[in-house]
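Enquirer: Kindly return the folded structure for what I paste below:
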Amino acid sequence: MLLSLLLLLLLVRASQASHFLGTMMTYYPEETFADGSVSVILRYKLNFVSCVDSDAWQCNGNCGAQTQTLGLSVVQEVSGEWCQREGAITRLLPNNTGFETLLAGGDWINSIQNGIVSWRAVTAVEMRNRSDIGKPNTSPQTTILPALRIPSNCAKNINLLAFDPDGDKVRCRYGNTSASECDPCTPPSVLSVSSNCSLPFSPTYSNTELHYAVQLVIEDFPTQNMNLIQTDGSQVVKTTNDAISKIPLQFVLKVGPPVPSCEDGAYLPRFLPPTPENRAQLFAPAGQALVINIRAEATQSVITGLLYSGPYNAVKNSSGSGNFSLTWTPSASEDGQSHPICFVVQANYSNTLLHSDLRCVIVTVGNSPTTTPIPIVVSTNQTTEQTTEAPTTTTTTTTTPIPIVVSTNQTTEQTTVAITTATTTPTTLASTEANVTTSAPGPQYIIALNMMISTTLSLGNNSDYIITLIKNKLIEKGLPSTISLRLLSSGLVAVTTASP
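Expert: The predicted model follows:
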């Protein structure tokens, strides 16, 4: 009898072994009631080799009652490699004391190089009322694919998405074994982590595929000292050095054989417009479909598909090699929430799978904020050519108003700019404000372009996204794709063109 029981335990253990590829969890407070009780929704993703594998989160502390559970729904499955599913749990807490959730079991997939066998992930949920925003805390928002691929000879940065709806400072670190945040927490030898959630990869030049378990903890820190106020009136001070909450982010890094070139767009897919920039913030009113168009190229490999992580009911479509779209229609219950979507484009070279850089966007459910006019000036320092000779030919100038429209999915922003073209010898270039002057036969330059854009975005908080929109529109109007833009301290946007 004892032998039979032992064999049964071994069989159960074998059926659970070598199939885990990580997890993540975020949380969003829902409602605070008159009696002091609060409700919170926890969203999580489980990554296993197969869609039949599973595990359950356990609750410790002020767990209250589990009032609703959204069963696991498949986000995306890559047959024989991984399956990501999304679930949600709603809890009604008797008061706003925090609690922890724990996911623990075994084992990770085979051949993990950094010695991780069992899985363990912890979420610390903070529900006390914040004195700075007058409501409970929302965790950082993030997501990740179960596995990311990097060739062993390519130095790359994995730029993770870590966004906080409360405006807190978000920091990333590896899990701590002494804090029981993983079991164990040995970091991958090929990756380092910065507090701004960038993971630089150090090339290994290995000819075989190597797997590493990446076990991260993401925390939010207030931007100024504030108090956490409990239902009974007691308060705790949180400084800018004190984490408010923490969430896990775990996945597998697959380091593959070397490629002949690490340049994006050759063997490794490169994103092209109209793909949103990394960390772009999009808006989608409840009940209305948001379409994210994604385009990529790889001249020396074959693009085979789009891999993504986001809401389980997002729909992927393909319209030819390198052209994809993700469509998501948020529900009314998600109004006011922010949802991350991350994706890579996958290619095949000589039976080796390759990934583009990771790109992520943040989708806020609801109408965009009230539009505010933001004056933006685009200029360059390239006001003269290398020679100082005066022009020797007659200049013919024509001016044509060209409308420039910048779209942010939720609002159309339009301005009309007068563009002046001039035919001169390639010497000095004269210019006037609000004109774009070009010389023939030499290259084209923007000398000064004065634009007024009505936008829903804050220049201080969304400068990268605004600059990207301007750049894409300038490229559409004929400027080279090599132009680069940067924000000046005065609020101006400077444009430069790379040398041929």
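Enquirer: For the rest of this, base every contact and every neighbour count on C-alpha atoms.
Expert: OK.
Enquirer: Give me the buried positions along the helix or strand harbouring Thr397.
Expert: Using DSSP states H and E, Thr397 sits in strand 396-407. Within strand 396-407, the residues scored as buried using 16 or more other C-alpha atoms under 10 Å are Ile404, Val406.
Enquirer: contacting residues for Pro222?
Expert: Residues in contact with Pro222 (C-alpha atoms under 8 Å, 6 or more residues apart in numbering) are Asp168, Lys169, Lys238, Thr239, Thr240, Asn241, Asp242, Ala243, Ile244.
Enquirer: do that again at 10 Å, thanks
Expert: Applying C-alpha atoms under 10 Å, 6 or more residues apart in numbering to Pro222 gives the contacts 130, 132, 166-170, 238-244.
Enquirer: Using TSV, lay out the residues you listed together with neighbour count and secondary structure.
Expert: Conversion of the contacts of Pro222 to TSV gives the following (neighbours: other C-alpha atoms under 10 Å; DSSP: H, G, I helix; E, B strand; the rest coil):
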residue	neighbour count	secondary structure
Arg130	21	strand
Asp132	14	coil
Asp166	16	coil
Gly167	15	coil
Asp168	21	coil
Lys169	19	strand
Val170	23	strand
Lys238	17	strand
Thr239	15	coil
Thr240	15	coil
Asn241	13	coil
Asp242	13	coil
Ala243	17	coil
Ile244	21	coil
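Enquirer: Going by distance to Leu272, which of those residues wins?
Expert: Comparing these against Leu272 with C-alpha to C-alpha places Val170 closest, at 28.5 Å.
Enquirer: Sequence B follows; please return its structure for comparison with A:
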Amino acid sequence: MNSIVLLIFLYGLVYIVDANHFLGGTITWHVLNGSATGTPIAIVITQTYSWTYSLITCTNTQIATSQLIPVGGAYTRLLTETLDCIANCASGTTGYVAPNIVPRCSDISIPLGITIGQRSDTVFLQSGSDFSVAYQDFSWRSLVVGAAANWSISSRINLTPRSDNGLYNNAPVATLMSPISIPRNQSIAIHIPVADPDGDITRCRWSTSSNGVDECRDTCSPNSLPPNTVIYPNCTIIIIGQTVGDWFAITLMVEDFINLSSTTPLSSVPVQFLVQVVSPPTCTILPEVIGIPVEQACIPVIVGQTFNSQLIAINNCGSNVTIVDIATLSFAGMSKGNIVRLNMTTYYKTFSWTPTTNQLGIQVQCAMAIDRRKEDVRKK
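Expert: Below is the predicted model of the structure:
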């Protein structure tokens, strides 16, 4: 029987600039065999992290061949760091062997100065396992909250059989490109794209450090964010930056629930990213991204068979502005062509991907077009 990967396309609508070192990430997991009922259970843990391109540099060849991100100097510690248990470790983690942190090259954008890496590892756990894992390190770039804030990106893994069907749960998949820039003194809505393999109800909340689970270390929201920043259960954040040049780390958790009335999450996955406050751009019309397939399409892809797609970007700011990249946050092994200018307003980029067994489940691709003039870089 063919193994199916579900591929979801999401195109963002915010601004973006480059930054330093670690830029955020997310951790999710799913059961390898969705109909499994016995023990031990094989689960696939997927880690996605973003870095500064000038410090950790991948190439298109390394992306196409799923090579580990090249690290050296101050970042050689990545080679030995692991996704460690941080809560309920004594009894809830039987069989857990912590996977490495260092990811495989998945995306780059030289105009934005970002490198994105992802890795998926299979671990074997006992039925009833319920514990939290985290990637903890130092430090974020200089933030309003502090010059050398530490991070903790934590995910809760829960393999208690579900009460509705007796099967094991699969965690939500959520992702967002980082860093994002927001115009000063404007109310900006940032929506976190979320998908759930089981079709469960999903809700977002701020990350916390409580009850022995540290989800955010020095950047727990909303205390680390501008005044009156709020998050809604539908995973929309409303934020107003007041001072140009301020940087903030946004840390949140996405949780799935068995039904609308439930207040007990089945699992928790993190989303962490950076925000910078910038001066408002002269042209406020963002470039468009048109996908083939279209935005929010959910496409079944068979393991071992090549899937081809194309993204088209439209410039809406006249001849003084050019689109310099169609940047993506995708997954290991996706080959990407160079951006091609079709005419004065239209650009495109092609993609090709052959999924592997380790990539079974939901894979989400985010994309944006970046246009440039002399003074600013913007994205949709």
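Enquirer: on that earlier part again, any chance of the contacts of Pro222 of structure 1 in a markdown table, plus distance to Leu253 of structure 1?
Expert: What follows is the contacts of Pro222 of structure 1, written out as a markdown table (distance: C-alpha to C-alpha, whole Å):
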| residue | distance to Leu253 of structure 1 |
| --- | --- |
| Arg130 | 37 |
| Asp132 | 38 |
| Asp166 | 30 |
| Gly167 | 29 |
| Asp168 | 28 |
| Lys169 | 26 |
| Val170 | 22 |
| Lys238 | 35 |
| Thr239 | 34 |
| Thr240 | 32 |
| Asn241 | 30 |
| Asp242 | 30 |
| Ala243 | 27 |
| Ile244 | 28 |
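Enquirer: Sort out which one of the residues you listed lies nearest Thr299 of structure 1 for me.
Expert: Closest approach between the contacts of Pro222 of structure 1 and Thr299 of structure 1, by C-alpha to C-alpha: Val170, at 36.9 Å.
Enquirer: That closest one corresponds to which position in structure 2?
Expert: Aligning on TM-score structural alignment places Val170 of structure 1 opposite Thr202 in structure 2.
Enquirer: Equivalent analysis for Phe99 of structure 1, please.
Expert: That one, Phe99 of structure 1, aligns with Phe131 by TM-score structural alignment.
Enquirer: Just the helices from the stretch 51-200 of structure 2, written as ranges.
Expert: 60-64 (DSSP state H, counting those that start in this stretch).
Enquirer: Contact partners for Asp196 of structure 2?
Expert: With contacts defined as C-alpha under 10 Å, 6+ apart, Asp196 of structure 2 is in contact with Asn170, Ala171, Pro172, Val173, Ala174, Thr202, Glu255, Asp256, Gly361, Ile362.
Enquirer: if we can go back for a sec, give me the distance between the match of Val170 of structure 1 and Pro265 of structure 2.
Expert: 9 Å (C-alpha to C-alpha, to the nearest Å).
Enquirer: Likewise for Asn211 of structure 2?
Expert: The value you get for Asn211 of structure 2 to Pro265 of structure 2, if C-alpha to C-alpha is used, is 15 Å.
Enquirer: Then Pro103 of structure 2?
Expert: 28 Å.
Enquirer: ditto for Ile180 of structure 2
Expert: The gap separating Ile180 of structure 2 from Pro265 of structure 2 is 28 Å, by C-alpha to C-alpha.
Enquirer: go on, Ser209 of structure 2?
Expert: Distance of Ser209 of structure 2 to Pro265 of structure 2, given as C-alpha to C-alpha: 17 Å.
Enquirer: likewise Glu255 of structure 2?
Expert: Distance of Glu255 of structure 2 to Pro265 of structure 2, given as C-alpha to C-alpha: 6 Å.
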